[in-house]
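K.L.:
Following is a predicted model, sequence given first.
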Amino acid sequence: MEVVIEPPGVIAALVADAVEGLLAAKPEAVLGLATGSSPQAVYDELARRCAAGRLSFARARAFMLDEYVGLPADHPERYRNVIDRDFAARVDIAPGAVHGPDGTADDLPAACAAYEATIAAAGGVDLQLLGIGTDGHIGFNEPGSSLASRTRLKTLTTQTRADNARFFGGDVGRVPRHCLTQGLATIMSARHLVLVATGAGKAEAVHHLVEGPVSAMWPATIMQHHPHATVLVDDAAASRLQLGAYYREVFAGKPAWQGL
């Protein structure tokens, strides 16, 4: 696992560099998209580069990590609409090229199985963008999630609903209780995992992710078993890392040609 400690603006540029390099080598690449505040600066940078003609998503496809269950199709916080607003509508990705689990389906288990099959049929995800919850979840894989899990229905914890209440006018009662999420094994099937975390509120989760034991109590720790995982954090999110100085030294001495 590579740990990069840089200011948020630098983090966004580094992740955009990785996406730009991937698309240059493989224009039909499959991207994994995350919602939340952490990836927003990355989407802003990608939109700027696309507008400037530096990269194109015209032949790319994308898969969303998760979706709320029960929100109407036109709800502004439905993750399909969030991804359209924050990413798809700002770049040149083709209509229909962004896929997500169907949180409005009548048969949710069947929708989850169909989503897994669609990812597999696309050849899997090349680069998966991730954030991390304060309780260590990635996607909506809450503490206690099976490390072998696949896309499925999950019940959100009180902590996650409280954290996400800011997107619902501060009213935790408006945050759905259930979601569909890619499982930890689904996420681990991606060829490159890129996790972004900023702010002191993520420091404890980042500490466990990078330096703690692999445990279902901190689901993101499964990333320690991935052959190509990159964790990018700012100083505040890195404040609990015991080996912070070493991570900075390693990245400073890294050959430029390696990229992330």
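P.N.:
Yep, it's here.
K.L.:
Only C-alpha atoms from now on, for both contacts and neighbour counts.
P.N.:
Noted.
K.L.:
gap between the closest residue to His137 other than its chain neighbours and Arg166?
P.N.:
Ranked by Cα to Cα, 6 or more residues apart in numbering and with sequence neighbours excluded, the top spatial neighbour of His137 is Pro219, at 5.4 Å. Computed as Cα to Cα, to the nearest Å, the Pro219 to Arg166 distance reads 23 Å.
K.L.:
cool, and Ala73?
P.N.:
Ala73 sits 20 Å away from Arg166 when distances are taken as Cα to Cα.
K.L.:
and the longest helix anywhere in the chain, how far out from the chain's middle?
P.N.:
Taking residue count as the measure and DSSP state H as the definition, the longest helix of the chain comes out as helix 8-25. When distances are taken as Cα atoms, centre = their mean, to the nearest Å, helix 8-25 is centred 14 Å away from the chain's centroid.
K.L.:
try stretch 79-91
P.N.:
Average the C-alpha atoms of stretch 79-91, do the same for its chain, and the two points are 14 Å apart (Cα atoms, centre = their mean).
K.L.:
same question, stretch 123-132
P.N.:
Averaged over its C-alpha atoms, stretch 123-132 has a centre that lies 6 Å from its chain's centre (Cα atoms, centre = their mean).
K.L.:
Same check on stretch 243-253?
P.N.:
Taking the mean of its C-alpha atoms, stretch 243-253 sits 24 Å from the chain's own mean (Cα atoms, centre = their mean).
K.L.:
What helix or strand is the residue nearest to Leu108 when sequence neighbours are not counted located in?
P.N.:
Once its chain neighbours are removed from consideration, Leu108 has its nearest residue in Leu153; the separation is 7.3 Å (Cα to Cα, 6+ apart). When secondary structure is defined using DSSP states H and E, the element that contains Leu153 is strand 152-155.
K.L.:
Can you show me the helices along the stretch 51-200 of the chain?
P.N.:
79-86, 108-121, 158-164, 184-188 (DSSP state H, counting those that start in this stretch).
K.L.:
Identify each buried residue in the longest one, please.
P.N.:
Put plainly, it is helix 108-121. Buried residues in helix 108-121, counting neighbours by 16 or more other Cα atoms under 10 Å, are found at Leu108, Ala111, Cys112, Tyr115, Glu116, Ile119.
K.L.:
other SSEs contacting it?
P.N.:
On a contact count with 3 or more Cα pairs under 8 Å, 6 or more residues apart in numbering; DSSP states H and E, helix 108-121 meets strand 152-155.
K.L.:
Against that first model, consider the following:
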Amino acid sequence: MQIYKATDYKDMSRKAANIISAQVIMKPNCVLGLATGSTPIGTYQQLIEWYKKGDLDFSDVTTVNLDEYKGLPRTNDQSYYYFMHQNLFDQVNINPENTHLPNGMEPNSEKECARYESLIHSLGGVDLQLLGLGHNGHIGFNEPGEAFEKETHCIDLQERTIEANKRFFASADDVPKQAYTMGIKTIMQAKKILVIVSGEDKADIVAKAFFGPVTPAVPASILQMHNDVTLVGDEAALSKIPR
């Protein structure tokens, strides 16, 4: 595992964007696995800036997103479809037909999970998967549990995750209780993995996930078993890793 220490969030975003842009330049038709949430926004902003300067071309890039809320229409401003279009897709020259997310409005979980898993395989897998890191060690919506979830599946969101998302919705009742997510096996099949972390509140889980035992109780700990993982974090997030 490679670790890059950034001075702050902006520096972390720039370093992460450097890694993604190198992937796009080296393989213009690459498949990027993308993440949502507050952490990658700065990375996407940097990629947009370089695109606008003429340094990046997304015309042949294909993307697959980690997850999507079940039961939330794409027009809802809290859907990950909406997030990705707002924060990246609508601001670069990517072909909308080459951007993929789970379909949150498909009520048949088994059908949708099989479709999405099949889609990823048909693309030849993910060249570079971007990941954030939850406070409880979740990656995608793979929450702590008894076993590592294998492939794309529908998951019941934990109370802590629902609570964390509550601020984005009109009321707690509006927060989706389920989501479609790539499984641990799907994530681990990516050729390269890029994890980005920022803030002192992530310091404990970074130490636990990357320097503690590999356990389903900390889903991200499985990344220790991958042969090409890069961790980019600011000083605060990396403050508790062993020297």
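P.N.:
Cool, the structure landed. If you're wondering where the values come from, they're calculated on a predicted model, not measured in any experiment.
K.L.:
what do we get in the second structure for the residue nearest to Leu108 of the first structure?
P.N.:
Matched by TM-score structural alignment, Leu153 of the first structure corresponds to Cys154 in the second structure.
K.L.:
Tell me, how many residues neighbour its match?
P.N.:
Under the neighbour criterion other Cα atoms under 10 Å, Cys154 of the second structure is assigned a count of 24.
K.L.:
Report the contact partners of it.
P.N.:
Applying Cα atoms under 8 Å, 6 or more residues apart in numbering, we find Cys154 of the second structure in contact with Ser109, Cys113, Gln178, Ala179, Tyr180, Thr181.
K.L.:
Nearest to Val31 of the second structure among the residues you listed?
P.N.:
Within the contacts of Cys154 of the second structure, the smallest distance to Val31 of the second structure is 17.3 Å, found for Thr181 (Cα to Cα).
K.L.:
Could you pull up the contacting residues of that closest one?
P.N.:
For Thr181 of the second structure, the contact set (Cα under 8 Å, 6+ apart) comprises Leu66, Asp67, Glu68, Pro102, Gly140, Phe141, Asn142, Thr152, His153, Cys154, Ile155.
K.L.:
what ranges do the strands span in the stretch 101-250 of the first structure?
P.N.:
If DSSP state E, counting those that start in this stretch is used as the criterion, the strands of the stretch 101-250 of the first structure fall at 127-130, 152-155, 178-181, 192-197, 229-233.
K.L.:
Next, format those as JSON lines and append distance to Gly96 of the first structure.
P.N.:
Rendered in JSON lines, the data for those read as follows (distance: least, Cα to Cα, whole Å):
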{"stretch": "strand 127-130", "distance to Gly96 of the first structure": "19"}
{"stretch": "strand 152-155", "distance to Gly96 of the first structure": "22"}
{"stretch": "strand 178-181", "distance to Gly96 of the first structure": "20"}
{"stretch": "strand 192-197", "distance to Gly96 of the first structure": "23"}
{"stretch": "strand 229-233", "distance to Gly96 of the first structure": "28"}
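K.L.:
about what we covered before: how about JSON lines for the contacts of Thr181 of the second structure, with distance to Trp50 of the second structure added?
P.N.:
Written out in JSON lines, the entries for these read as follows (distance: Cα to Cα, whole Å):
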{"residue": "Leu66", "distance to Trp50 of the second structure": "24"}
{"residue": "Asp67", "distance to Trp50 of the second structure": "26"}
{"residue": "Glu68", "distance to Trp50 of the second structure": "27"}
{"residue": "Pro102", "distance to Trp50 of the second structure": "28"}
{"residue": "Gly140", "distance to Trp50 of the second structure": "27"}
{"residue": "Phe141", "distance to Trp50 of the second structure": "30"}
{"residue": "Asn142", "distance to Trp50 of the second structure": "32"}
{"residue": "Thr152", "distance to Trp50 of the second structure": "32"}
{"residue": "His153", "distance to Trp50 of the second structure": "35"}
{"residue": "Cys154", "distance to Trp50 of the second structure": "36"}
{"residue": "Ile155", "distance to Trp50 of the second structure": "36"}
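K.L.:
Closest one to Leu32 of the second structure out of these, please.
P.N.:
Proximity to Leu32 of the second structure was ranked across the contacts of Thr181 of the second structure by Cα to Cα; first place goes to Leu66, at 10.4 Å.
K.L.:
How about the contacts made by that closest one?
P.N.:
Leu66 of the second structure makes contacts with Gly33, Leu34, Ala35, Leu101, Gly140, Thr181, Met182, as judged by Cα under 8 Å, 6+ apart.
K.L.:
Name the nearest residue to the last one, ignoring sequence neighbours.
P.N.:
This means Met182 of the second structure. Computed as Cα to Cα, 6+ apart, the closest residue to Met182 of the second structure that is not its neighbour in sequence is Thr152, at 4.1 Å.
K.L.:
show me the contacts for the one you found.
P.N.:
With contact taken as Cα under 8 Å, 6+ apart, Thr152 of the second structure is in contact with Cys113, Ala114, Tyr116, Glu117, Tyr180, Thr181, Met182, Gly183, Thr186.
K.L.:
ok, now Phe211 of the second structure?
P.N.:
Contacts of Phe211 of the second structure by Cα under 8 Å, 6+ apart are Ile241, Pro242.
K.L.:
how far away is it from Arg115 of the second structure?
P.N.:
Between Phe211 of the second structure and Arg115 of the second structure the distance is 35 Å, computed by Cα to Cα.
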